[in-house]
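Novice: below is the sequence, then the predicted model.
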Amino acid sequence: MSLQGFLDIVHGPLTQYLAISQQIGGDVAHHSTLVKRAFDAQAEFLKTASQCRQPGQNELLQYLKPTSNEIEGIQQFREKNRTSPFFNHLSAISESIPALGWVTVSPAPAPYVKEMNDAGQFYTNRVLKDWKEKDKKHVDWVKSWVQTLTELQAFVKQNHTTGLVWSKTGGSAPPPPPPGCPPPPPPTVDLTAGGDTSNDRSALFAQINQGADITKGLKKVSSEMQTHKNPALRQGPAPFKPVSTKPTYGNISAPTVVEKPPSFTRDGKKWLIEYQKGKHDLLVDGVEMNNVVYMFRCTDSTVTVKGKLNSIVLDSCKKTSVVFENLVSSVEFINCQSVQMQVLGKVPTISIDKTDGCQIYLSPESLEAEIVSSKSSEMNVLVPKGNGDYTEYPVPEQYKTVVVPGKGLNTSIIENKG
C-alpha cells in the first residue's frame, strides 16, 4: 500500500510536471528527465523497504546512494546553467528536490518535505511573476511541481509518520544493485565552476553514503603527539590543529573556492562579468532591450551600465556596486555580501535573496519599484529628498505571526526600536 501511494504521485502530478516540462523544452525539459530518474530511484528503494526487513547501516547507505546521486546531478545541472533563461525554473527544482531525503529523517519526516517545498517557493514565485502574463504553461508547470511535493508530504505523513517503515515479515534485503551510469552531461558550457552549494540541505544526505569509509581520513594521535604528555611540544607550534567545537558530519569540509582569472565577455544577449577584483572602472555600454548583465563572484568592484536593458544579476559578489540607468525587468542579488546599487532611471523590481548587506539607492522615477527579499539581512532603501540628499529606510527583517481562529495566520512586522 505504501509503494502504491508513492506510484500514484509518480503517475499523477509528477507525470503532469514532466509533460509540461517537455512542452517548455530547453533546460527545463532536460532537467525534468533528471527529476524523473530521482523519483524512479526512490520508487525502487521503497519497493525494497516494503518487501524486506531493515538491513544493516552499511547496506542501507548503499541503497540510498542512487537517489542521492540523482539529487546531486539535478543540483549540479542548475549550477552549470546559471545564465539559462530558465534559471528560476532550475532553481525551484534544485532547492526543493532534497525533499526526497525524507527517508533519512526521523521522527517526523513529513514536516521536512514541507520545508523543502517552501525552500523552492522563492523561485516558483519568480516563475509566476515572469511568465503568468506571457505563457500559461509555466503557471501550470509551477502548480504541478508544488502539487507533487504536497502529495509527497501527505503520503509520508500517512504511511511513514515517524520515519521510513520497513517490512516486518519480509526476508533479508537483497544485495544493493551496482551503481548506474552517471547522468548525461548538460548541453551547455560550465560558466560558474566553483559555485557555492554549502547551504544545500542535500549535502548531508549525500555525505552519509560514505559508510565505513567515513573515518578513514582520521589520524590516530599517539602519546608522543599529545602536549600534556610531552612537555617539549609546548615550546613550539602545536603539531596538530585543535578539534573544532562545531558539529561536523563525517569528513565534510568547507568547499574550496577556485580562483579563476577575471573575465568580461559578451555571449549573444548576455554580458558575463566574472571574478573581477578591485576594478572600479568596469563599463557596459551599447546594451539592447533584451540584454542581461550577469556578474559572478566579483569582489570590491564597481560596474556602470549605460542604456536600457532587460535585467542585471549579481551572484555571489562581495563589496560590489552596480550603477545603471533603466531596466525593463529587475535587478537581482543572490548570495551576496555588502553590495550596493543605484538606479538613475527606472527599475520595476529589486530582488534580494540570501544576501547580507544591501544598499539600494532609488531615483525619483523608481519610487514605485517593488522590493522582494528572502533570507536576507541589513537591507536599506535610500529615497531621494529632492535636494541631492537621501532618506534611509531599513527593510524589515523580523516578523510576528499569530494564529487567527478560523482564518489561518496573521503576520505583522516587528519594528526595531533600537
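Specialist: Sure thing, it's come through. Numbering: from 1, shown residues only.
Novice: from here on, contacts and neighbour counts on C-alpha atoms
Specialist: Fine.
Novice: what's in contact with stretch 381-397?
Specialist: Outside stretch 381-397, the residues within contact range by CA atoms under 8 Å, 6 or more residues apart in numbering are 359-364, 367, 376-380, 413-415.
Novice: any idea how far Y123 is from the residue minimising distance to the centre of the chain?
Specialist: In the chain, the C-alpha nearest the mean C-alpha coordinate belongs to E95, at 4.3 Å (CA atoms, centre = their mean). Distance, E95 to Y123, using CA to CA, to the nearest Å: 9 Å.
Novice: now swap in P109 and tell me
Specialist: For P109, the distance to Y123 - CA to CA - is 23 Å.
Novice: circling back to that earlier point, narrow the contacts of stretch 381-397 to just the buried residues.
Specialist: Using 16 or more other CA atoms under 10 Å as the burial test, those include Q359, I360, Y361, L362, S363, S376, S377, M379, N380 as buried.
Novice: second one coming, line it up with the first:
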Amino acid sequence: MAEACSAEKDPSLMCSLKVFKMAEMDGLMDRLEKAVIRLECVLSSSYSSNSADKNVVNGINGGVAPFVEAFDALMAGTLEEYLKNSKVIGGEVEAHAGMVENAFKAERAFLVFASQHQQPPQVEESLILKPISERILEVQLFREKNRGSQMFNHLSAISESVPALGWIAMSPKPGPYVKEMTDAATFYTNRVLKDYKSTDQHHVDWVKSYLNIWSELQAYIKEYHTTGVSWGNAIYSIPPTANGGTLLQKSSEPSCPPPPPPPPPPPCPPPMADFEASKAKDDISQDRSALFAQLNQGETITKGLRHVSDEQKTHKNPKLRSESGPSRSPTKSHTPSPTTPPAHQSYPPLLELEGKKWRVEYQEGSQGLVISETELKQVVYIFKCKKTTVQVKGKINSIIIDNCAKLGLVFDDVVGIVEVINSKNIEIQVLGKVPTISINKTDGCHVYLSENSIDCEIVSAKSSEMNILVPHDGDYKEFPVPEQFKTSWDGSKLVTEPAEMMG
C-alpha cells in the first residue's frame, strides 16, 4: 500500500512501472509466438508424413477407406513375396514382376479414387480405368517380345492371368472373373513345376507365391467388393482434357470444388429411326382400329362388296390366267457395301538357335526345314507356321507346336514331351522314342508312332479329330482318340469312360 501510495504521488515512478510492465508483456508475447511457431512446425511435419504414408483423406488422419488398407496389406504381403522370389530368379522374370507391381499400384490408385467419389458415368469411368489397362497391356506385350526366352512359361503364366486386375470393371460377379483368369495361369505354372520341381526349388516357390496373389485377391473381393467396386459419396466431375492418370493422382489430394458445368446443349432432334418407328407404330394402331371397326359392322360388312362378272374371274377366263403372272412386291435392292479386309500383318520367317531354344517361327510354305545340330538340353519351339514341314534330328529335350496349321513334324528322339497347342491339321511322325505327347485345343492331329514309342502316353484336352497310327505288318493301323465321354456315379465316386461310337 505504501509503494502504491508513493507511486500515485510520484508521476515519474508511475511511468517507470508502466514501462516495466509493457516490457515484461512483450517478452511473454515473444515467447508465446515462438512456442506457437514450433508447435505449428511439428504438426505440419506430422501431417505431411501421415498424408504421404497413409493417403490422408480430406486432412483427417486415418481417413483411408478400410478396403484400401486391406489392399495395401495384400500388396505388402503376397505381392511382395512374389516380387522377392522373382528377384531371386532374375532376368526377364524380375523385369516382368516390376511391371506387375506397377499394375497393382495403378489399381490401388483407382481404389483410393473410388473410396472418395461416387461412381462416374461409364464414359468417364473408362477414362479412369485407362492407366490400369495400359499396365496390363505392358505386361502382355513383354511376353510377346520374349517368346524365345527360356522363361517363356513363367512369362506366359503372368500374361494370361494379369487381366484379372480388370475385376474392377466386372459387375455383379468380380470374384469368379479372377478365378477364371487364375485357371488360365495354372496351365503354364504346371509346366514350370514339371520342369523345376526336382531341380530348382526357387521356381516352385515362385509359382506358389504368384498363385497366392490371386487367391488373396479373391478373398479380398469377397469381403469388400462382392458385387462390384464399393464407391464413395462425393461427386467428381472430370475435366474434358483430363486423363486417367491425372485423375487418380488428384484423387488423394484435397481440392477446391470444381466450377459449375456449362449449360447443357439443346436437345437433339429425334433420330430418323425413332421417328419412323413411331410412325409405323401409329400406322399399325390406326390399321388395327379400322379392322375392329369393320368387324363391328357384323352382317352389314358385305354391303360394300361389288359384283364380279365371269369375264373378270381368272378360273373362268383362260385369257386372264395367261396374261397375268404372279405379282411381286417391289423390294429394295440390297447391295452390300464393299468392306476392306484388314491387312494381314506379316513377320519375317525365322529359324535360329537362341540359347538352348530352336525358334521356328512364321514359316509358310517351307518344305524340308531340317534342324540337325541338336543337343539333349535343347528345345524346339514352332510358332505360327503354315504348310510347313520340319525335321528334327538327334535327341532333344522337348518340342512345342503353337498356333500352327497344316504342319508336318518328323523327329528322332525326345526325352521330355511333344506338345501341340491351338493348332489345326498337324501330322507328327516319331522315328525314335518319346514318352508323352500332349494335344490341347487342336483340331486335327495325326500321330505316327514307331516301334520304340508304342508305350507313349497321349494326353488330350479340348481337341478333335485325333488319330494315333501304330505300326502293323509293315504298315500303319489307325486308332481314333475318343472325343466323347460318359460319366456316371457308382455310389462312391464319379466314373468316366469313353462313349461308344454310335452307328
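Specialist: Cool, the structure landed. Because the structure is predicted, anything quoted here is derived from the model rather than measured.
Novice: please state their TM-score.
Specialist: Overlay of the two chains. TM-score (TM-score structural alignment, normalised by the length of the first structure): 0.76; 354 aligned residues with a CA RMSD of 3.0 Å.
Novice: any idea which element the residue nearest to the centre of the first structure lies in?
Specialist: helix 87-96 (DSSP states H and E).
Novice: now that helix: which residue numbers in the second structure?
Specialist: Matched against the second structure by TM-score structural alignment, helix 87-96 of the first structure falls on residues 152-161.
Novice: also stretch 332-340 of the first structure?
Specialist: So stretch 332-340 of the first structure sits over residues 419-427 in the second structure, by TM-score structural alignment.
Novice: and the next helix or strand past the longest helix that the second structure contains?
Specialist: In the second structure, taking DSSP state H as the definition, the longest helix is helix 11-54. For helix 11-54 of the second structure, the succeeding helix or strand toward the C-terminus, using DSSP H and E, is helix 66-74.
Novice: which strands and helices sit next to that following helix?
Specialist: The contact analysis (3 or more CA pairs under 8 Å, 6 or more residues apart in numbering; DSSP states H and E) places helix 66-74 of the second structure against helix 91-116, helix 201-224.
Novice: got TSV for these, with distance to E125 of the second structure and mean neighbour count too?
Specialist: Shown next, in TSV, are those (distance: least, CA to CA, whole Å; neighbours: other CA atoms under 10 Å):
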stretch	distance to E125 of the second structure	mean neighbour count
helix 91-116	10	20
helix 201-224	19	18
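Novice: distance to S438 of the second structure added to those, as TSV?
Specialist: Formatted as TSV, those follow (distance: least, CA to CA, whole Å):
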stretch	distance to S438 of the second structure
helix 91-116	26
helix 201-224	22
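Novice: hang on, the earlier thing: narrow the buried ones among the contacts of stretch 381-397 of the first structure to those in strands?
Specialist: Q359, I360, Y361, S377, M379, N380 (DSSP state E).
Novice: for those, give me CSV that also has distance to V328 of the first structure.
Specialist: Listed next are those as CSV, based on distance: CA to CA, whole Å:
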residue, distance to V328 of the first structure
Q359, 21
I360, 18
Y361, 18
S377, 26
M379, 23
N380, 23
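Novice: the helix holding E95 of the first structure against the second structure, how far on average?
Specialist: After superposition onto the second structure, the average distance of helix 87-96 of the first structure to its aligned residues comes to 0.9 Å, using mean CA distance after the TM-score superposition for the first structure.
Novice: whichever helix or strand comes after that helix vs helix 87-96, what angle?
Specialist: Using DSSP H and E, the helix or strand that directly follows helix 87-96 of the first structure along the chain is helix 109-119. Angle of helix 109-119 of the first structure versus helix 87-96, following axes from the mean of the first three to the mean of the last three CA atoms, to 10 degrees, is 160 degrees.
Novice: ok, back up a step: what distance separates the start and the end of the match of stretch 332-340 of the first structure?
Specialist: The first-to-last residue distance of stretch 419-427 of the second structure comes to 12 Å (CA to CA).
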